[in-house]
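> The following comprises the amino acid sequence and a computationally predicted model.
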Amino acid sequence: MSTPGSSVFARPYRAFLFDMDGTLLNSIAAAERVWSLWAERHGLDVAAFLTTIHGARAIDTITRQALPGVDPEAEAQWITDAEINDVRGVVPIAGAGAFLAGVPADQWALVTSAPRELALRRLQAAGITPPTVMVTAEDVALGKPDPACYVLGAQRLGVPVQDCLVFEDATVGIRAGEAAGADVMVVTSTHLQPMETSHPTIDGYGKLQVRCSADGLLTLVHKAG
């Protein structure tokens, strides 16, 4: 975890913007079961392909493969339907629920590459109450690493994105947060290998809490003890 002197602990924010998969919940097992079936069906190297799926919209992942005769929209819908029907093993990142409970409801948003229906299904499976503001795959023309999703999340909360802290786990999402001009906190709970990053990191939310000032600003603090 970052030290208390890290920049994200030294400044107040107007809002927090959270990615979902790998950031608030762990859906790796479910996602990889579905994507493995899809990759096998299309003759891809499954192990190599699975390293490319995290953090991106399904339609973007499929389009990148440039498979002849494949309709990315139809295939993305197949992926979404299969993932909605398979949430076995979807669990919250340690401490996520309690941490979110300490953030005012109108000062955080979910910004995910998942379609809305899938996002709601996974949040339910993980026991996380959906926020009022959600940005999902359908809301943007370009997915992460394009910054539009994080800019839109801030707009819907009514704050400048530069005054937000983005919580992310995947490289494409980190790049989206950077490009939007927001500060970034990297959540490493689901990483199998250490990530090289200049951003502060946490392996869960258990040692974090948020302090809300009288003028409505949010500050991250380390729990005592």
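Yep, it's here. Not measured: the values here are computed from a predicted model.
> From now on I want contacts and neighbour counts done on CA atoms only, so please keep to that.
Will do.
> Please enumerate the strands of this structure.
Per DSSP state E, the chain carries strands over the ranges 15-18, 25-26, 91-92, 108-111, 133-135, 164-168, 183-187, 201-202, 208-212, 218-222.
> how about a markdown table for those, with distance to residue 67 added?
Output for the strands of the chain, formatted as a markdown table (distance: least, C-alpha to C-alpha, whole Å):
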| stretch | distance to residue 67 |
| --- | --- |
| strand 15-18 | 32 |
| strand 25-26 | 29 |
| strand 91-92 | 33 |
| strand 108-111 | 28 |
| strand 133-135 | 28 |
| strand 164-168 | 29 |
| strand 183-187 | 33 |
| strand 201-202 | 37 |
| strand 208-212 | 44 |
| strand 218-222 | 45 |
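> Pasting the second one now:
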Amino acid sequence: MYPPMPHGFEKPYAAFLFDMDGTILNSILAAERVWSDWARRHGLDVAAFLPKMHGSRGIDTITRLNLPGVDPEHEARLVTEAEVADVGDVAAIPGAAAFLASLPPDRWAIVTSSPLRLARRRLEAAGLPLPKFMVTAEDVTVGKPDPQCYILGAERLGVSTRDCLVFEDVAAGIKAGEAAGADVMVVTATHHHKMETPHSTISSYDEIAVRISADHKMLVVPSAA
């Protein structure tokens, strides 16, 4: 007999919504190389800047800086091109490939702050499947932590956000999932420091599995169950 499971495990869901970078694949080294080069070119303190760029659309990150004479749209395109070219050490989060393969294809989506070209490139580099449904940077007018992306992801799957479990790794995405009305599972595989969160956490997808209920909903269970 297993003890009562924390929030995110005891409830069956109609669909799962996955962030990409840091959640199903690790692209931190590649992203930080590109963004470090960009930050240095613009005279920024790289160490202070890097923590602020994770989880947000590139255009939103650059716009927030309000740098004189800098066109955020143009600069974001340059960053994307550099990121598309730099995927040498992008890798899947442990267990992610098998976990995604175990899900019904029409019951999950990727909801990422990355542009579509970059998302496809990184998924390919990590050996992960291209999902049937995906929401990327181009699909929204405001990025995370705004909930628009997760609301759109649920709409594309034909379900309510309240019937979705969002998998996320950073604060901006967690806030977006919460604001959308979804439950959240925090993936800590790429975290260097412990995150204080009221949500359930996993460090690897090897820790969990999915059972399909009689009404065709998905229940997250410990992988040993």
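Yep, that arrived. Every value quoted in this text rests on a predicted model; they were computed, and no experiment measured them.
> hang on, the earlier thing: with mean neighbour count as extra columns, can I get the strands of the first structure in TSV?
Output for those, formatted as TSV (neighbours: other C-alpha atoms under 10 Å):
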stretch	mean neighbour count
strand 15-18	27
strand 25-26	22
strand 91-92	22
strand 108-111	25
strand 133-135	22
strand 164-168	27
strand 183-187	24
strand 201-202	20
strand 208-212	17
strand 218-222	18
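> just so I know, which of the ones you listed lies nearest residue 40 of the first structure?
The closest of these to residue 40 of the first structure is strand 25-26. By C-alpha to C-alpha, the value is 23.2 Å.
> was I right about residue 133 of the second structure contacting residue 108?
Yes - between residue 133 of the second structure and residue 108 there is a contact under C-alpha atoms under 8 Å: 7.2 Å.
> what residues do those two have in common as contacts?
The contact sets of residue 133 of the second structure and residue 108 overlap at residue 157 (C-alpha atoms under 8 Å, 6 or more residues apart in numbering).
> so who does residue 131 of the second structure touch?
Counting by C-alpha under 8 Å, 6+ apart, residue 131 of the second structure makes contact with 105, 108, 109, 110.
> just checking, the third one touches residue 133?
Yes - under the criterion of C-alpha under 8 Å, residue 109 of the second structure makes contact with residue 133 at 4.8 Å.
> re earlier: dump the contacts of residue 131 of the second structure to CSV, plus distance to residue 195 of the second structure.
Output for those, formatted as CSV (distance: C-alpha to C-alpha, whole Å):
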residue, distance to residue 195 of the second structure
105, 31
108, 25
109, 25
110, 23
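> Across to the first structure, which of those residues hold up?
Shared with the first structure under both residues aligned by TM-score structural alignment, their matches' C-alpha atoms under 8 Å, the contacts from the contacts of residue 131 of the second structure are 105, 108, 109, 110.
> Name the residues contacting each of residue 109 and residue 133 of the second structure.
153, 157.
> still on that earlier bit, which one of the contacts of residue 131 of the second structure is nearest to residue 55 of the second structure?
residue 110 (13.5 Å).
> any idea how far residue 32 of the second structure is from the closest one?
Separation of residue 110 of the second structure from residue 32 of the second structure (C-alpha to C-alpha, to the nearest Å) stands at 22 Å.
> just residue 7 of the second structure next, same as before
Distance from residue 7 of the second structure to residue 32 of the second structure, by C-alpha to C-alpha: 33 Å.
> which one of the two has more residues nearby?
Shown here are residue 7 of the second structure and residue 32; by other C-alpha atoms under 10 Å, residue 32 has more neighbours (18 against 14).
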